[in-house]
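**Q** One predicted model, sequence on top.
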Amino acid sequence: MRRKATALWNGNLKEGKGNLTTDSTVLDHTQYSFSTRFEDGVGTNPEELLAAAHAGCFTMQLSAFLTEAGFIPDELKTVATILFENGAIVRSELELSAKVPAIEESEFQALAHKAKENCPVSKAFSFEKTLHATLL
């Protein structure tokens, strides 16, 4: 399997603008710029896209592990926050809230932490990954 995205940039760092497009067209000339990355401009940025990738991958991996263990989740909601400090991405913080019928807290926590360590995006990240998991 191969997945592609294209970045186009015009101009210098601060006044320039760019756009991102994915083969699926979920991103289709989606704006990004200095202000969308370092301020509150309209558009996306690399850290936000990493957060989306980590949240999505982790949540799917946890669903797979829960299903393998005989539990069908009613809902898994993950918020991922990427921390960018001093010119480097230093951490991805996962916040999970889950509704999983009939599972014990200890098994839920073990499977959630296993998913954090084993989802392909987690494995690709060399920086710290944290997880706070809440069973509702």
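**A** Ah, there it is. Residues are numbered from 1 along each chain as shown.
**Q** Only C-alpha atoms from now on, for both contacts and neighbour counts.
**A** OK.
**Q** which stretches of the chain form helices?
**A** Secondary structure of the chain by DSSP state H: the helices cover 34-38, 46-68, 105-118, 120-124.
**Q** Mean neighbour count and distance to I89 added to the ones you listed, as CSV?
**A** Shown next, in CSV, are these (neighbours: other C-alpha atoms under 10 Å; distance: least, C-alpha to C-alpha, whole Å):
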stretch, mean neighbour count, distance to I89
helix 34-38, 16, 13
helix 46-68, 18, 8
helix 105-118, 17, 18
helix 120-124, 15, 13
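**Q** Please dump those into TSV; it should also carry distance to K17 for every row.
**A** Below are the helices of the chain laid out as TSV (distance: least, C-alpha to C-alpha, whole Å):
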stretch	distance to K17
helix 34-38	8
helix 46-68	14
helix 105-118	34
helix 120-124	28
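**Q** structure B:
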Amino acid sequence: MNRKANAVWQGSGKDGKGQLTTQSGVLSSNPYGFNTRFESEPGTNPEELIAAAHAGCFTMALAFQLQGAGFTADELRTEAVVTLEKDGDGFTITKSALTLTAKIPGIDQAKFDELAGIAEKNCPVSKVLNAQISLNATLSA
């Protein structure tokens, strides 16, 4: 399976502007640039997209772990916060912090923690990130 996205950039690094388009069309010429990445201008940026990918990947991986163990979630809500830090002349993504709140009938805390940990370690996005990954998982009633 292959998935693709395209980036088009015009201009210099700081003053230029880009557009991102995904194969599915979810992003279609969405703007990005220095201001959307390092300031708070409207538009997206690579780190935000990685955070979305990590949250989505982990949450789906957990749903499959739960299914395999005989559970079905009422709701899995995950936030991913990706940290971009200065590294020499460039930048590095150093962390991805996952915060999960889950409503899962019939599961106990130990099984929930076990399955969430397996999902965090085995989702494909976790595997590709060369960053510290943390998981704060809460089972709510």
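**A** Right, received. Where do you want to start? Keep in mind that this is a model prediction, so the values were computed, not measured.
**Q** how about the helices of structure 1, which one is nearest A88 of structure 1?
**A** Smallest distance to A88 of structure 1 across those (C-alpha to C-alpha): 10.4 Å, for helix 46-68.
**Q** now the angle between helix 105-118 and the closest one, please.
**A** With axes from the mean of the first three to the mean of the last three C-alpha atoms, to 10 degrees as the basis, helix 46-68 of structure 1 and helix 105-118 are set at 130 degrees to each other.
**Q** What distance do you get for the nearest residue to L84 of structure 2 once chain neighbours are set aside to Q132 of structure 2?
**A** Spatial nearest neighbour of L84 of structure 2, chain neighbours left out: I93 (4.4 Å); criterion: C-alpha to C-alpha, 6 or more residues apart in numbering. Distance, I93 of structure 2 to Q132 of structure 2, using C-alpha to C-alpha, to the nearest Å: 9 Å.
**Q** who's more crowded, the two?
**A** Remark: of I93 of structure 2 and Q132, I93 carries more neighbours, 17 against 13, as counted by other C-alpha atoms under 10 Å.
**Q** what's the counterpart of that one in structure 1?
**A** Aligning on TM-score structural alignment places I93 of structure 2 opposite I89 in structure 1.
**Q** quick one: contacts for its match?
**A** I82, L83, F127 (C-alpha atoms under 8 Å, 6 or more residues apart in numbering).
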